[in-house]
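Participant: structure of the sequence below:
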Amino acid sequence: MKPIQLLSFDLDEYRECRSQFSTDEWIDLLIRSIGLEPSHFDRRLKLLFLVRPIPLCEQNYNLVELGPRGTGKSYAYQELSPYAILLTGSTTVANLFYNMATRRMGLIDLWDAVAFDEVADLQKMPKEVVTTLKTYCESGTFARGKEALSGSASMAMFGNTNQPVEVMVRSSHLFVPMPDVIREDMAFLDRIHFYIPGWEVPKMRIEFFTDRYGFVVDYLAEALRELRRHNFTELVDRYFSLDSHLNARDVKAVRKTGAGLVKLIHPSGEVAKEELAELLELAIEGRRRVKEQLQKMGSFEYHQTSFSYIDIESREERYVGVPEAGGRDLLSTDPLAPGSVYVSSVDEQGKVGVYRLEVGCAVGTGKLKVAGGIDSTMKESIQPWLPLSSSAVMEGRFL
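Facilitator: All right, here's what the predicted structure looks like:
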């Protein structure tokens, strides 16, 4: 007879064995346990791979990954743990949460993580499911009939993008692959703790799969489940504080992502300041990606997206951006044409705007014409000096 499941798991032994590895060696071991050969990937991509199993070791964690097909988005929930379930279609409140007819809990009580594959197929999912899921993703509680119930299962959503990320960033937003029933509810999207940039993950090729040793899947699954019982969300306070632009949900998301990465890479909870800063920056980036898209979708209440963290000891503040935003190339380094200038402004709510003003003069009566997509307040504030014998056309473009 061959055992198919561990009888018991010793977390202290697991932590002791971890101490015999360097951080890089341990990360490579985890990547090989997932089935991939780490020598093909850089440090950032390895950490993105490790974000995928965070719902397996962190309770009530909400994850989204949207990217090209064939990048292994749902692999961890099919093969890595027997405590996760992957749904490939829409579901009902009774199946997912609680069946009032049979008085039985649904999937959130049976599994540590519930994943939705091909989110585009959830278009026909009842609105009631999204409403209940929205409440659950916020606090881990929900109401059905007269019952107030709770669960600890994490949620993950995976979907495929049909356009290059550059097109989505310029023409719309990164939640476009989501079905309307989810995308139209911005309050639900605000519950997402981390958005994995799936477009950075290469399509899986044969040479990416490893033939070297890693953890047995059952053993790693037991380790992740045991770590769910521990809380590492306060570790960030040892060395850092978060900026005021992060509201309560932002702070919660960053803390939970940081805690999940520490559980995976430093299961004892002992992590150096420099390594914690690296994990914290990734956690902030994943949450900021969510807020940036909510801002693009037109809601003013999400305008504060300049996320940063502060070193408690040195008081140095470090801002964290998202790579796909392309902020470094927003202003061209080429010399401007005569009559052109870049300007910036900050309104009463702290919203920053960057503009390029272009002025052209022509023979006329001295009348000023303002063209371009600028509002009335800015038009009224423009009072340039013009010769009486000329006219000018000023065009403002919001960058």
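Participant: all contacts plus neighbour counts: C-alpha atoms, from now on.
Facilitator: Fine.
Participant: what sits against the closest residue to His193 other than its chain neighbours?
Facilitator: Of all residues not flanking His193 in the chain, Ala253 sits nearest, at 4.4 Å (Cα to Cα, 6 or more residues apart in numbering). Contact analysis of Ala253 by Cα atoms under 8 Å, 6 or more residues apart in numbering lists 192-194, 283, 287.
Participant: most widely separated two among the residues you listed?
Facilitator: Greatest spatial distance among the contacts of Ala253 (Cα to Cα): Ile192 and Ala283, at 12.0 Å.
Participant: ok, which stretches of the stretch 101-250 of the chain are strands?
Facilitator: 104-105, 113-116, 141-144, 147-150, 154-160, 194-197, 240-242 (DSSP state E, counting those that start in this stretch).
Participant: now show me the structure for the sequence below, then we'll compare the two:
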Amino acid sequence: MSALDDKINERFPGLVVRKDLVKTVKGNAIVPSYVLEYLLGQYCATNDEASIQSGIETVKEILRKHYVHRNEAGLIRSNIREKGRWKVIDRVSVDLNTDKDAYEATFANLGIKHVIIDSATVKAHPKLLVSGVWCIADIEYERSEDKNVEPWILGTIKPIQLSRFDHDAYLAARAEFTTDEWIDLLFQTVGFDPTMFGRRSKLLQLMRLIPFVERNYNLIELGPKGTGKSHIFSEFSPHGILISGGEVTVPKLFVNNSSGKIGLVGYWDTVAFDEFAGRQKKVDKALVDIMKNYMANKTFSRGVETLGAEASMVFVGNTKHTVPYMLKNSDLFEELPEKYYDSAFIDRLHNYVPGWEIDVIRGEMFSSGYGFVVDYLAEILRHMRNDDFANRYQELFSLSPDISTRDRDGVNKTFSGLMKLLFPAGGATDGEVEEMLILAMEGRKRVKDQLYRIDSTYPATAFSFTAKNGRQISVTTLEETEYPAHYHRRAAIEDNEAEAGSPSAEGRPTPTVVTEESQVRTIAQPNEGHRVFAENQKGVTFGDLFWPWLSGASRIVVTDPYIRMFHQIRNVMELIEAIALRKAPEDEVELHLVTCPDAMYPDKQQANLISVEQAAAIAGVRFSWEFDGTGTIHARHIVSDTGWKVSLDRGLDIFQKFEMSDAFNIANRLQTYRSVKAFEVTYLKV
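Facilitator: Predicted structure coming up:
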């Protein structure tokens, strides 16, 4: 148990669960995860391991004895008849029978209806009347001579799914957490270990929750396979549905004109399309046209009648190519089905989450810490769909007049969703408001910049905003920073359309492009200066960072108090490799490390440093080290005898966690394929 886990249990008793327990208890019960988490929250919301194990056994026993499998419903009904009473776990919904002036319950899996339920229970658990609630109930059987009287009698009933919540208590408890703690709590709630991810990566993944808290929000996420794009939409909330992008039809999604039945957008808060990408997928053009109108106006037509809905639309799919390949040869929407590769459809998207910034999910990334019972958080988020936080930046910042109304809508809705998730009761600092606004603008800018490449009628837009003190903040996407030579391209102007390339193999025209002047700063000679690197940025290597300033040095001193753990010592070895690859074979370089001893494993630390010393000697690098006796050093820098000092705010520990033990993982072999943490470097002549 971490200090955060203790705090979570203290502030939200009975509403949180340890996230690694769900798989332990599920077995073959086809019951939603949010129901299992509710049960675990009742019996395992503690930090005592013995109580947790006892609670797990209790939950397993409850499921084994009382969960109703549909194929065993007849047997359970027979048991109730023969024994007179039986306890069951089932989804119960309630209707008011006006003829009898009574509430009647229906048990979905058990297959019985018209079970009388008292008014007090219905009033205490109003969700029974809306969409049904999973309950544990005692059912009795009493045969009556009157054929109009049902034999099923409800003895007791207890919801095992959240049926009501205290929103004010949620807001009050939020005030007890710092922003970082709250982000980690939400991140553990969706099932991931926050220590494995940086702040930006956490926020990008939490953006997947915005459709649950924001009405009529249009989100797209495209990226490599295996990054967990669809997980939240399939398991997180009883108010969202995940469907295959190739299976949807106009009647299923919007309305069946022959029957008049409303489709999915009328019943769900979020409709997510899985496996949405695929150029060759067949798509009904009528569906695309209706969807474009719905995404823009929140309405759709049923014959002569216009209907409205508030379901958010989410599109998730896989990309086949790397980001630089797409930027050089096409655009970031290249994998959309042909009929969706339409500027009018793309322009209606509020946010493009860069799926390529999110790591492929590995086993160690899953959380064993505490998070909300997801049904509880789902109800909180649904309740907050009534709120609008879009104006909470306007006292501090004003958007550039270049930003169109549709762009503003996208920015405002994303910003509103982020603020509801992270600051539901307010209290964000000016810096945090700015951070959320930058993320919101970046998501919409990613859409608009690609439209600029796809359709020549879209003008270039400066995504920036101004603080009340006059400071101007320009927003860039990470891929714009990494690949400026390929990013700044646009569709051919109309005069050149006739000269565009012949249709590609996929049936799309190959656009003529105009490349703007590259913004890459090539460093031919070492100069004084300062460089800033964003979280998740790739293409950074020790050679590019340091060698121009270390070239020609015969002695280099690295001062870093945090060369203790294995991955930190490995960083030293990789710095030696960079030097060995670039120096002349006949030269020798002395590399001296000043660091601090590891208080927990000093012997292991020294053994690893001795191994580095032995390995470096083969390459003509004489490695030595010393431990700072005072324990007071905190600055991290590299100084060479050529008169250069490289100041590092993170030392050599600039890379995010990667699969270090996998010899076939390219990030393990080459630094340029690793994501970095946010860090800064300053080069000084001394």
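Participant: so after superposing, what's the score?
Facilitator: The TM-score (TM-score structural alignment, normalised by the length of structure 1) is 0.81; 334 aligned residues with a Cα RMSD of 1.9 Å.
Participant: hang on, the earlier thing: how about the contacts of Ala253 of structure 1 in TSV, adding neighbour count?
Facilitator: Putting the contacts of Ala253 of structure 1 into TSV (neighbours: other Cα atoms under 10 Å) gives the following:
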residue	neighbour count
Ile192	25
His193	29
Phe194	27
Ala283	26
Arg287	28
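Participant: mark which of those residues are part of helices, please.
Facilitator: Counting by DSSP state H, those place 283, 287 in helices.
Participant: and of the contacts of Ala253 of structure 1, the nearest to Asp12 of structure 1?
Facilitator: Nearest to Asp12 of structure 1 among these, with distances taken as Cα to Cα, is Ala283, at 26.7 Å.
Participant: for Leu133 of structure 1, see how far away the closest one is.
Facilitator: Going from Ala283 of structure 1 to Leu133 of structure 1 by Cα to Cα, to the nearest Å gives 23 Å.
Participant: how about Ile4 of structure 1?
Facilitator: Distance from Ile4 of structure 1 to Leu133 of structure 1, by Cα to Cα: 34 Å.
Participant: neighbour-wise, which of those two wins?
Facilitator: Set side by side, Ile4 of structure 1 and Leu133 show more neighbours around Leu133, with 20 against 7, by other Cα atoms under 10 Å.
Participant: who are the neighbours in contact with the counterpart of Val314 of structure 2 in structure 1?
Facilitator: Here Val314 of structure 2 is matched to Ala156 in structure 1, going by TM-score structural alignment. Residues near Ala156 of structure 1 by Cα under 8 Å, 6+ apart: 55, 61-64, 113-116.
Participant: quick one, what contacts the residue nearest the centre of structure 2?
Facilitator: With distances taken as Cα atoms, centre = their mean, Gln205 lies nearest the centre of structure 2, 1.3 Å away. Contacts for Gln205 of structure 2 (Cα under 8 Å, 6+ apart) come out as Ile358.
Participant: what range in structure 1 does the strand or helix carrying it sit on?
Facilitator: Element membership for Gln205 of structure 2, per DSSP states H and E: helix 199-206. Aligning helix 199-206 of structure 2 against structure 1 (TM-score structural alignment) gives residues 43-50.
Participant: what's the average distance of that stretch to structure 2?
Facilitator: For stretch 43-50 of structure 1, the mean distance to aligned residues of structure 2 following superposition is 0.6 Å (mean Cα distance after the TM-score superposition for structure 1).
Participant: for Leu242 of structure 1, give its distance to Tyr98 of structure 1.
Facilitator: 37 Å.
Participant: next: Ala325 of structure 1.
Facilitator: 41 Å.
Participant: the two: who's more crowded?
Facilitator: Using other Cα under 10 Å, the more surrounded residue of Ala325 of structure 1 and Tyr98 is Tyr98, with 23 against 15.
Participant: got the contact list for that one?
Facilitator: 104-106, 144.
Participant: good, we can wrap up now.
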